[in-house]
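**Q** Predicted model follows, preceded by the sequence.
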Amino acid sequence: MWKEFKSFALKGNVLDLAVAVIIGAAFGKIVSSLVNDIIMPIVGLLLGGINLKDLTFVYNDVILKYGVFLQSVVDFFIIAFSIFMVIKLASRFKRKEVVKVEVVELPVPAPEIVLLTEIRDLLNANQRSES
């Protein structure tokens, strides 16, 4: 059982997935910082000095923090756009790799071989028509 687990855990796909999750988590932190520390303050300035994170709606004892939700939506769109651009860039490189496939030319047979092949084919055709 240990050998099976070891072969599963050390497969290339599992390791690639683990690396992707770790990089994705770090990327999420970078995007969150970009939104929280740069984009949203600029948006707040454009809206007249409003801090969107503090936007709330209070009804009786219920507090709805829709400013935090707006920041999460902006986070999502930035992450989605970034992933879209990375995938688009990767697919562009993938297409270039496929285009670079070498075409192997077959050697051209000597004229005598071509002539003998034609004669053989004609003889075979004559034998079939006589049968």
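**A** Happy to help now that I have it. Numbers count the residues shown, from 1 in each chain.
**Q** contacts and neighbour counts: CA atoms only from here.
**A** OK.
**Q** do you know how far the residue with the shortest distance to the centre of the chain is from residue 93?
**A** Among the residues of the chain, the one closest to the centroid is residue 87, at 3.3 Å (CA atoms, centre = their mean). In this view, residue 87 and residue 93 are 10 Å apart by CA to CA, to the nearest Å.
**Q** What of residue 82?
**A** Per CA to CA, residue 82 is found 17 Å from residue 93.
**Q** Mind checking which of those two has more residues around it?
**A** residue 82 (14 against 11; other CA atoms under 10 Å).
**Q** buried ones in the one helix or strand residue 40 maps to?
**A** Assigned by DSSP states H and E, residue 40 belongs to helix 40-46. Residues of helix 40-46 classed as buried under the neighbour-count rule (16 or more other CA atoms under 10 Å) are 40, 41.
**Q** right, and the helix or strand after it?
**A** strand 57-59.
**Q** what's in contact with that following strand?
**A** Contacts with strand 57-59, where a contact means CA atoms under 8 Å, 6 or more residues apart in numbering, come from 63, 64, 65, 66.
**Q** now do stretch 12-25
**A** Contacts with stretch 12-25, where a contact means CA under 8 Å, 6+ apart, come from 8, 9.
**Q** before we go on, here's another structure to hold up against the first:
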Amino acid sequence: MAKKGFIAEFKEFIARGNVMDLAVGVIIGGAFQSIVNSLVNDMIMPVISLLTGGVNFSNWVIRIGSGENDTIKYGNFITAVINFLLMALVIFCFVKVMNNLASRTEKLLKKEEEAPAAPATKICPYCMSEIPIAATRCAYCTSELPAEDTDKEE
């Protein structure tokens, strides 16, 4: 088994469809992130701040030294966790709505596909035998069929 060169492996990796899908997903995710960040920071966090009496989590720190950078900023971590949970909730709701729409569309398409087909046969009114829908004379009893029966398909 011959070894592939690094460049050949890289080309094969890039040429796969799922890599391109992933790249598109990352780009769209980055754009969507700014929308979700705005929703969280500009709309939801002010409400949470109002409910908590104006507490700003980002100011919560533990000093571990005398310098300005000698702090553990656990308030920023709490804010990041809240942002993540809210972002995950918004994305979950968005995906749920999109899946619901896709499911409804699929059901509508399925109903259209399952529509009953036009009958291909009919019953001879004289001998009660099954004959083709376009027949003008019964193949079994040779009776001439009424003209109104042949107009049904038109």
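**A** Sure thing, it's come through. As the structure is a computational prediction, the values presented were derived from the model and not from experiment.
**Q** Work out the TM-score between the chains.
**A** Overlay of the two chains. TM-score (TM-score structural alignment, normalised by the length of structure 1): 0.62; 112 aligned residues with a CA RMSD of 3.3 Å.
**Q** circling back: now for the residue nearest to the centre of structure 1: what does it line up with in structure 2?
**A** Matched across to structure 2, residue 87 of structure 1 falls on residue 95, judged by TM-score structural alignment.
**Q** Let me know the distance separating its match from residue 10 of structure 2.
**A** Using CA to CA, residue 95 of structure 2 is found at 32 Å from residue 10 of structure 2.
**Q** try residue 59 of structure 2
**A** 46 Å.
**Q** what's the counterpart of residue 29 of structure 2 in structure 1?
**A** In structure 1, residue 29 of structure 2 lands on residue 24 (TM-score structural alignment).
**Q** where's that match, which helix or strand?
**A** Element membership of residue 24 of structure 1, judged by DSSP H and E, is helix 12-34.
**Q** Same question for that helix: list its buried residues.
**A** 28, 31, 32.
**Q** and the gap between the last one and residue 99 of structure 1?
**A** In this view, residue 32 of structure 1 and residue 99 of structure 1 are 38 Å apart by CA to CA.
**Q** ok, the aligned residue in structure 2 for residue 66 of structure 1 - how many residues close by?
**A** With the correspondence set by TM-score structural alignment, residue 66 of structure 1 lines up against residue 74 in structure 2. Residues lying near residue 74 of structure 2 (other CA under 10 Å) number 15.
**Q** so who does residue 74 of structure 2 touch?
**A** Listed by CA under 8 Å, 6+ apart, the contact set of residue 74 of structure 2 reads 58, 60, 61, 62.
**Q** Need these in TSV (columns: neighbour count and distance to residue 24 of structure 2).
**A** Converted to TSV, those look like this (neighbours: other CA atoms under 10 Å; distance: CA to CA, whole Å):
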residue	neighbour count	distance to residue 24 of structure 2
58	14	33
60	16	38
61	14	39
62	12	41
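**Q** Closest to residue 118 of structure 2 out of those residues?
**A** residue 58 (69.2 Å; CA to CA).
**Q** which helix is the longest one in structure 2?
**A** Counting by DSSP state H, the longest helix found in structure 2 is helix 74-113.
**Q** Would you indicate which residues of that one are buried?
**A** Quick answer for helix 74-113 of structure 2 (16+ other CA under 10 Å): 75, 76, 79, 83, 86, 87.
**Q** After alignment, which residue of structure 1 pairs with the fifth one?
**A** It refers to residue 86 of structure 2. So, by TM-score structural alignment, residue 86 of structure 2 is matched to residue 78.
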